[in-house]
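Enquirer: Predicted structure and sequence below. I'll ask about it afterward.
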Amino acid sequence: MRYILLFVILFTADGYIPQLNTEESQDRPRREIILYKTYGYLDGDEWVIPARVLVQKKRRWLQGLITWTMDLTSDYSDDQIDIFRYRLRNIVANSKGRRTVTIRIQGQDQEQRFQIKDSHGDFPRTDRNGLIRGEIRIPVDLASELLRYQQSENGWLTLELRSGRYRGSGHVQLIEPEGLSVISDIDDTVKVTEIPAGARVVVRNTFFREYSAAPGIAEMYDQWNDAAFHYVSGSPWQLFLSLSSFLFGDQAGFPKGSFHMKSARKNPMTISTWRDLLAFVTNENLTFEQKIDQISVIFQHFPDRQFILVGDSGERDPEVYSEILTRYPGQVKKIYIRDVINDRELNPERLAGMTIIPAPTILRQGVSVEELSEDIADADF
């Protein structure tokens, strides 16, 4: 009964529950625009930037209410509840549809303004999920001027975004047609998630624990100091801010790069959303085609670059990278697999031709996503 009552409150209380005073409320503005880290590639005399932009308004009352309820009904510590509240923020945010977004880049003489174009050449508004997807085109000469003005390193440009009272910023790396690029998985490759251990462990590591970097991988990436990096993950886009802050912060210290993640429904008031999120971080079948599609697009944008592919054995990275090697044999320089399930001994043919990065073996546990979803549905709030 209390579980049903909670969801009635969530559906009807917007605007009536006072804003809760959380530490996170001081960190970022309530109205925000997110430009997910991306890259630019050359097309004639223009840089083409694939862009994914989100406009949203935080539901801090809902974020606080859910974490307050968790605090009352679970055995998680105060620190774990704080982590959960922080990572929940983009899942429960209110996406803003039908908004236009202007992108501004400060130059030496004046501010340059751009808009995202879709595949039809139109300037779209945000959809019902608050998203605009398309591309930005910047003339080469202008881009060079902007890079000089911003004193950019490694081709990174800072962009400002505006939509009425909504504000945000983002970064794009303009990548030359030739050179070395690295495609990197995230979970159990650069960040310890322990996906083979089962859904319960994955959820705890994703939402309730401080992130932990996979040992030695950041140091390996630093050796490729002239490379461009693309992080391709089966995790949902709602975790972008948490993951990028961790990866590119001082503690983990991974090289900055573009992000490529999975779309997810985000209505927090339906069990299906939570099942989606659980499936997106644990169901390898959903991730297989997504990764192949996203990696293929990157290869097609940079046909003259060489690529190193880095993943782990806990999901289907070996199969994904084998397919990419089949499609683009002249561009794949090397494949590295962080072996977290001891396939080097138990299933060596799966990793044939790949360079193995030894890692502690993650024991598999027999807890399914369906069982965890039932636990959530039956929770006594």
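Expert: On my side now, so go ahead.

Enquirer: going forward, measure contacts and count neighbours with C-alpha atoms only.
Expert: Fine.

Enquirer: For the nearest residue to Pro358 once chain neighbours are set aside, list the residues it contacts.
Expert: For Pro358, ignoring the flanking residues on the chain, the nearest one in space by Cα to Cα, 6 or more residues apart in numbering is Asp339 at 5.4 Å. The contact partners of Asp339, by Cα atoms under 8 Å, 6 or more residues apart in numbering, come to 312-314, 356-361.

Enquirer: closest to Arg85 among those?
Expert: Gly314 (28.0 Å; Cα to Cα).

Enquirer: What is the neighbour count of that closest one?
Expert: 25 (other Cα atoms under 10 Å).

Enquirer: surely it meets Asp188?
Expert: Yes. Counting by Cα atoms under 8 Å, Gly314 does reach Asp188; the two are 7.4 Å apart.

Enquirer: Common neighbours of those two, please.
Expert: Contact with both Gly314 and Asp188 is made by residues 195, 340, according to Cα under 8 Å, 6+ apart.

Enquirer: Alongside the first one, take a look at this:
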Amino acid sequence: MESANEKMGNSLSSELSNTHSTLITYDSCAHHTESGWEFPVSGHLLGKKISRMRERFLNRLLLRFAQVDLTDQDSPEFALVQRRIQPFIRKAKKKVPIGVRLGGSYHKIASPTRRGGRFKTTVNLSSQAVSAFLEYDTHSQPYLPIRGVADLEQTVTIPSRCYLVDPVGISVVTDIDDTIKDSQVLDRRQLLRNSFAKPYEPVKGMKEVFEAWQQKAVKFHYVSASPWQIYNELHPFLDHTGFPGGSFHLRQFTLKGQVIRKLIRRRYQKKRNQIESLLQRFPRRQFVLIGDSGEHDSDIYGSLARQYGEQVRKIWIRSLAGNPLDLTRSLEAFRDVPKTTWRIFHEASELSL
């Protein structure tokens, strides 16, 4: 059944519908196969109903733990918080049949939505079918538009793009928090404030470097241990700031149980798995891995460089004042990795491919 409403366009809307269910798909990347292209598709289906228990929990968390002032309901900060918590507090739609329109073709997903309203599939298309519906973003990157279709009477669709990534070339895998977006992950209270109550701010100079690299046909993959619920805010921020389009790889998360650490803890094994999947899907591409010294990026990247040394072209770790990558940490993280492969940087201008 077709959606009653659709949110289409070049920029993702951060607003979820207050009167309809919302079907979200995420920007991804397609790889070449013997018969054409394979497109991974994933997303979530959220209902219009709100879990008041989750809403109270998040508001108390932000008020008490993060010290966010929520007393003035007319303030911009209050409005921002209420908008950003929506994906966390909306009740998911489970066991709903889902289809997807990819370019000019429709494909039924074999399994209905799962826990958290999640759905996932892959679609294979011939090169001829792809070329007939190919579009280009503002940075001239080719993609096919993706739009989910839910078997519900009233559903708003937030579409996405699947970028075509050639078998050979350079890919940049970049962390998000404190690498390209100022988040202050090491300070949990400030992290929550920046995530829910403050306008996002880019790390100075990173956008300009990425734009210059994009002119050299570099592809981008945004990988983070942050939960998928921030995608609706993160995607427009990167888009409006001027970062090149690319695939997004966020962690799966369901807010069940009122445990603070569940919201702010970082799942780094899953982050490693996401990057490893990209390396395996594109075995002939060269990868530049960019992260920061805040927590475990150096350990993840070092481990991947030891296993996929021929593919890992370079590793860049942004040094954070609160937790710089000292000699002991760096030698352990990058043991058996050539010194010419990894570098620590302080300013974006130091980066190179």
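Expert: Done, it's in. Here the structure is a predicted model, which is why all the values come from computation and not from measurement.

Enquirer: quick one on the thing from earlier: residue in the second structure paired with the residue nearest to Pro358 of the first structure?
Expert: By TM-score structural alignment, Asp339 of the first structure lines up with Ser319 in the second structure.

Enquirer: Quickly note the distance from its match to Asp326 of the second structure.
Expert: Separation of Ser319 of the second structure from Asp326 of the second structure (Cα to Cα, to the nearest Å) stands at 9 Å.

Enquirer: ok, and the closest non-adjacent residue to Lys37 of the first structure?
Expert: Ser258 (4.7 Å).

Enquirer: these two touch, right, that neighbour and Phe229?
Expert: Yes. Between Ser258 of the first structure and Phe229 there is a contact under Cα under 8 Å: 6.6 Å.

Enquirer: more crowded one of those two?
Expert: Phe229 (24 against 19).

Enquirer: what secondary structure does the more buried one sit in?
Expert: strand (DSSP: H, G, I helix; E, B strand; the rest coil).

Enquirer: same question, Arg266 of the second structure
Expert: coil.

Enquirer: burial count for it?
Expert: Neighbour tally, Arg266 of the second structure, other Cα under 10 Å: 18.

Enquirer: dump the residue contacts of it.
Expert: Here Arg266 of the second structure is in contact with 225-226 (Cα under 8 Å, 6+ apart).

Enquirer: With Arg52 of the second structure instead?
Expert: Ile89.

Enquirer: Kindly provide the distance from it to Ala197 of the second structure.
Expert: Distance from Arg52 of the second structure to Ala197 of the second structure, by Cα to Cα: 19 Å.

Enquirer: Same check on Leu279 of the second structure?
Expert: Distance from Leu279 of the second structure to Ala197 of the second structure, by Cα to Cα: 35 Å.

Enquirer: what does Arg188 of the second structure give?
Expert: The value you get for Arg188 of the second structure to Ala197 of the second structure, if Cα to Cα is used, is 14 Å.

Enquirer: Phe119 of the second structure now?
Expert: Applying Cα to Cα to Phe119 of the second structure and Ala197 of the second structure gives a distance of 29 Å.

Enquirer: same deal with Asn232 of the second structure?
Expert: 15 Å.

Enquirer: The two - which one has more neighbours?
Expert: Neighbours per residue (other Cα under 10 Å) separate Asn232 of the second structure from Ala197, with Ala197 holding more: 25 against 21.

Enquirer: thought the more buried one was touching Val81?
Expert: Yes. Under the criterion of Cα under 8 Å, Ala197 of the second structure makes contact with Val81 at 5.2 Å.
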